[in-house]
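In: What follows is a predicted protein model with its sequence.
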Amino acid sequence: MPAIFDALPGIEVPVGAISKSLAAMWTDNVADGRPTLEADDAKATQVNFVLHLGLNSTPADATRQFETVVKFSQRHPSRIVVLCPLLDDVPEPQMRAKIFGECFLGKSKTDKRCVEFVMLSYSHSARPFLENQVSISLSTDLPLYYWAHKFSASGRLADYRYLLSRAKRVLIDSAIAPPDALTYPWPNPSATRDLVYCRLLPVRQSIGQFFAAYDPARLVEGLKRVTVLHTSGLAAEGRVLLAWLQRRLAACGQVPEQATMATATLEGDRGCLGVNFDYADGKRTFRWTGTLSTGQALFEADFGTGRTRLPAAVSLLAPETSLSEAMFF
């Protein structure tokens, strides 16, 4: 299987010539003699973004995440560094580099947005020199965001203290991260954001807007059981949705101590989520079901003021939009 570094696009350059090569990428002449990037086309870079492809990444997976970051950068022009660790030490060179650049049209033909990538492949023995090379590859005076994707162990990732402590946001996907990823004592835990929570934004907004039509105290009075249902592929989404509901219900008032909150697995593979509220009086009810494969959801509720049945839409945020949500909100 080829290394993830080899699967990514770009032009390989000497590690010591990354900055010079990036500058040449925009100024070298094309076939008709014009510069590849006109002098008045400013690369208005907004952020530094480090995508760390962990040892559990495959070439196909690495390519998908690369494409996600490219889509993200169409809205947020970035200097992006992609870290590609090697499982085993290799003969010289212990660190290799690629550069990649692409421009997109923004809201008008004169709104050109450009993105720059630096890919770094490194062996374990080259690890002590990585922070220095990353810092050289980033733009100065811009905020840093760090996405740790498919890392094999929290303790191993903790070795990257330079990135964890400097980053304004550390992005982790709890659906594929080690179980302790969200509770591990990172250098700056308040900066950690879970991509599962972020891609649930449309679901959280839809349920929250429905609840907003009712008296908050009525939602928790006599509440006996809250169950979040999910198909097997959405276990992380079910867990995170339940935790969100616990926080929102607590904000509505005192939840009865005997109320139970749990997740349950649904049969099938259509990508379904559901929320059930059961009340002690046996009269009030709340049911929400959503099928991601069809984009359709249904609210069924009766909080003592009459039965309501409301069709709705359901979706998860696209991966590139989830990045924006995690980074900026």
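Out: Thanks, I have the structure now. Nothing here was measured: the structure is a model prediction, and the numbers come from that model. Numbering: from 1, shown residues only.
In: all contacts plus neighbour counts: C-alpha atoms, from now on.
Out: Fine.
In: Which strands or helices does the helix or strand that residue 66 is a member of pack on?
Out: Here residue 66, judged by DSSP states H and E, is contained in helix 59-75. Contacts defined by 3 or more C-alpha pairs under 8 Å, 6 or more residues apart in numbering; DSSP states H and E place helix 59-75 against helix 4-7, strand 112-122, helix 319-328.
In: Quick check: what element follows that helix along the chain?
Out: Next element after helix 59-75 (DSSP H and E): strand 78-85.
In: Show me which parts of whichever helix or strand comes after that next one are buried, residue by residue.
Out: Moving toward the C-terminus from strand 78-85, the next helix or strand (DSSP H and E) is strand 95-105. Across strand 95-105, burial judged by 16 or more other C-alpha atoms under 10 Å covers 95-101.
In: Which positions within the helix holding residue 66 qualify as buried?
Out: Buried, per 16+ other C-alpha under 10 Å, within helix 59-75: 59, 61-63, 65-66, 68-70, 72-74.
In: tell me how far the ends of stretch 113-132 are from each other?
Out: Across stretch 113-132, the terminal residues are separated by 28 Å (C-alpha to C-alpha, to the nearest Å).
In: Not counting residues beside it along the chain, what's closest to residue 171?
Out: Closest residue in space to residue 171, ignoring its immediate chain neighbours: residue 147 at 4.5 Å, by C-alpha to C-alpha, 6 or more residues apart in numbering.
In: Run a quick neighbour tally on the one you found.
Out: 24 (other C-alpha atoms under 10 Å).
In: Can you show me the helices along the stretch 151-300 of the chain?
Out: For the stretch 151-300 of the chain, the helices defined by DSSP state H, counting those that start in this stretch occupy 154-157, 161-166, 195-199, 201-211, 216-220, 235-252.
In: Just put those helices in a markdown table and tack on distance to residue 319 and mean neighbour count.
Out: Below are those laid out as a markdown table (distance: least, C-alpha to C-alpha, whole Å; neighbours: other C-alpha atoms under 10 Å):
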| stretch | distance to residue 319 | mean neighbour count |
| --- | --- | --- |
| helix 154-157 | 22 | 15 |
| helix 161-166 | 22 | 18 |
| helix 195-199 | 7 | 23 |
| helix 201-211 | 12 | 14 |
| helix 216-220 | 33 | 17 |
| helix 235-252 | 14 | 17 |
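In: Second structure follows, compare the two:
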Amino acid sequence: MRTVTIADVARHAGVAVSTVSYVLSGKRAISATTRQRVLDSVRVLGYHPNAGARALASKRANVIALVLPLRAGMNLPVLMQFATSVVATARQYDHDVLLMTADEGPDGIRRVAASAMVDGLLLMDVEVRDTRVPLLRDLAEPSVLIGFPADAEGLTCVDLDFHRAGAICAAHLAERGHREIALLGAPGVVYERGTGFAERTRAGFLAEATERDLHAVAVPCAETYDEVASAVKLLFDAHPGLTGVVVHNEAAVGHVLGALRALGRAVPEDVSVVAICPDDIAERARLTSVLIPAEELGREAVRLLMAKLDGLPAGSILLEPRLTIRESTR
């Protein structure tokens, strides 16, 4: 079967080849009627612009890199939500996505940038004192971080306001009369790396509890049932008056609920539970929760990166957390 060319599209739409090129590249304003006629011809004929030719013409690779943290303490299903959103959004901008792992650190970023394989980079699992930050400031290629380092000067970042998320959870429990509360947070290795989202959630939770004169404790939480059950038992042995728990560990949510049942503590009659997690996890257990908006963060990160590639302003964004009240708190 013969490959459809740009000339075929032009003949079908009744326009010049240059007009088709302008419609597809967006480099010149074309009337809405003509643009739609060209796009209709592209769809009917099944035309796919040659990626290599586009790259040569635009001096772009039409590829962005996504640096994924495939390492201990990170929840794979949630990471895949981020990745899926990034890939789907990038395709809307006619870009593909090169997946990288974070274990190479600055060296991996330097290697990919030097290869000219990508136009820009998206980075996840940002640490408070992230060693990649100095390099990102020096690179010619634009970048966007899904997360905030301590010093975000000169960087473009997007994230949920995790400090506020932790505070909202503590405030919700306080408003329901709970005076002794706990945060079961991310696995210990996540705190050891100084990962921003975990540290900020803990800080926000404890600050709000202090402001409301609550007795609060925050402890790391592992991911296996036996480890979670042990941590929950130790927590209630040390704090028998505990009546409110916040879980910020997607992989441990179900295990925490199971551990509470094993201790004979009913939810919400004996213990109110709030989770910071994706909605699908919270919905299954009917948990009051703060949403981790993985899809929205992925979309916003790509949008900001594309704006930077086009030389447009791209300021950092903190998304406001949203609390959804379900049956697990009273």
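Out: Received, thanks. Quantities reported herein were computed from a predicted structural model and do not represent experimental measurements.
In: Superposing both, give me the TM-score.
Out: The TM-score (TM-score structural alignment, normalised by the length of structure 1) is 0.39; 216 aligned residues with a C-alpha RMSD of 6.4 Å.
In: Ok, which of the helices of the stretch 151-300 of structure 1 comes nearest residue 297 of structure 1?
Out: The minimum distance between residue 297 of structure 1 and these falls on helix 201-211, with 9.7 Å, by C-alpha to C-alpha.
In: That closest one to helix 235-252, inter-axis angle?
Out: Put simply, helix 201-211 of structure 1 runs at 30 degrees to helix 235-252, going by axes from the mean of the first three to the mean of the last three C-alpha atoms, to 10 degrees.
In: ok, back up a step: so which strand or helix has the residue nearest to residue 171 of structure 1?
Out: strand 144-149.
In: which helices and strands does that strand pack with?
Out: By 3+ C-alpha pairs under 8 Å, 6+ apart, strand 144-149 of structure 1 packs against strand 47-53, helix 161-166, strand 169-172.
In: Could you dump those into JSON lines with distance to residue 296 of structure 1 added?
Out: Shown next, in JSON lines, are those (distance: least, C-alpha to C-alpha, whole Å):
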{"stretch": "strand 47-53", "distance to residue 296 of structure 1": "33"}
{"stretch": "helix 161-166", "distance to residue 296 of structure 1": "39"}
{"stretch": "strand 169-172", "distance to residue 296 of structure 1": "28"}
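In: and residue 4 of structure 1, how far is that from residue 115 of structure 1?
Out: From residue 4 of structure 1 to residue 115 of structure 1 the distance is 20 Å (C-alpha to C-alpha).
In: cool, and residue 135 of structure 1?
Out: 17 Å.
In: what's the answer for residue 198 of structure 1, then?
Out: According to C-alpha to C-alpha, residue 198 of structure 1 and residue 115 of structure 1 sit 24 Å apart.
In: How about residue 147 of structure 1?
Out: In terms of C-alpha to C-alpha, residue 147 of structure 1 sits 17 Å off from residue 115 of structure 1.
In: got it, and residue 66 of structure 1?
Out: Applying C-alpha to C-alpha to residue 66 of structure 1 and residue 115 of structure 1 gives a distance of 12 Å.
In: Common neighbours of the two, please.
Out: Overlap of the contact sets of residue 66 of structure 1 and residue 115 (by C-alpha atoms under 8 Å, 6 or more residues apart in numbering) is empty.
In: quick revisit: just the helices and strands packed on helix 59-75 of structure 1: most buried one?
Out: Most buried of the helices and strands packed on helix 59-75 of structure 1, by mean neighbour count (mean count of other C-alpha atoms under 10 Å): strand 112-122, with a mean of 23.
In: Name the next helix or strand downstream of that strand, please.
Out: Counting by DSSP H and E, what follows strand 112-122 of structure 1 is helix 130-137.
In: and that next one, what does it pack onto?
Out: By 3+ C-alpha pairs under 8 Å, 6+ apart, helix 130-137 of structure 1 packs against no helix or strand.
In: Show me where structure 2 has its strands.
Out: Ranges of strands in structure 2, per DSSP state E, are 63-68, 96-101, 120-123, 143-146, 157-160, 180-184, 215-219, 244-247, 272-277, 288-291, 317-319, 323-324.
In: Rebuild these as CSV, extending it with distance to residue 202 of structure 2.
Out: Output for the strands of structure 2, formatted as CSV (distance: least, C-alpha to C-alpha, whole Å):
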stretch, distance to residue 202 of structure 2
strand 63-68, 23
strand 96-101, 26
strand 120-123, 22
strand 143-146, 19
strand 157-160, 14
strand 180-184, 7
strand 215-219, 7
strand 244-247, 10
strand 272-277, 12
strand 288-291, 14
strand 317-319, 17
strand 323-324, 17
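In: Redo those as TSV? Include distance to residue 54 of structure 2 and mean neighbour count.
Out: Formatted as TSV, these follow (distance: least, C-alpha to C-alpha, whole Å; neighbours: other C-alpha under 10 Å):
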stretch	distance to residue 54 of structure 2	mean neighbour count
strand 63-68	12	22
strand 96-101	13	17
strand 120-123	17	24
strand 143-146	22	26
strand 157-160	29	24
strand 180-184	50	24
strand 215-219	52	18
strand 244-247	48	25
strand 272-277	40	26
strand 288-291	39	24
strand 317-319	31	16
strand 323-324	45	16
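In: Which parts of structure 2 are helices?
Out: Taking DSSP state H as the criterion, structure 2 carries its helices at 6-13, 17-25, 32-45, 51-58, 76-92, 105-115, 133-138, 162-175, 188-192, 196-211, 225-238, 253-262, 279-285, 294-309.
In: which parts of the fifth one are buried?
Out: The reference is to helix 76-92 of structure 2. Those would be 76, 78-79, 81-90, for helix 76-92 of structure 2 by 16+ other C-alpha under 10 Å.
In: Turn these into JSON lines, columns for distance to residue 254 of structure 2.
Out: Conversion of those to JSON lines gives the following (distance: C-alpha to C-alpha, whole Å):
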{"residue": "76", "distance to residue 254 of structure 2": "16"}
{"residue": "78", "distance to residue 254 of structure 2": "15"}
{"residue": "79", "distance to residue 254 of structure 2": "18"}
{"residue": "81", "distance to residue 254 of structure 2": "19"}
{"residue": "82", "distance to residue 254 of structure 2": "22"}
{"residue": "83", "distance to residue 254 of structure 2": "24"}
{"residue": "84", "distance to residue 254 of structure 2": "24"}
{"residue": "85", "distance to residue 254 of structure 2": "25"}
{"residue": "86", "distance to residue 254 of structure 2": "28"}
{"residue": "87", "distance to residue 254 of structure 2": "29"}
{"residue": "88", "distance to residue 254 of structure 2": "30"}
{"residue": "89", "distance to residue 254 of structure 2": "31"}
{"residue": "90", "distance to residue 254 of structure 2": "33"}
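In: among the helices of structure 2, which is nearest residue 246 of structure 2?
Out: Across the helices of structure 2, closest to residue 246 of structure 2 is helix 162-175 (C-alpha to C-alpha), at 6.8 Å.
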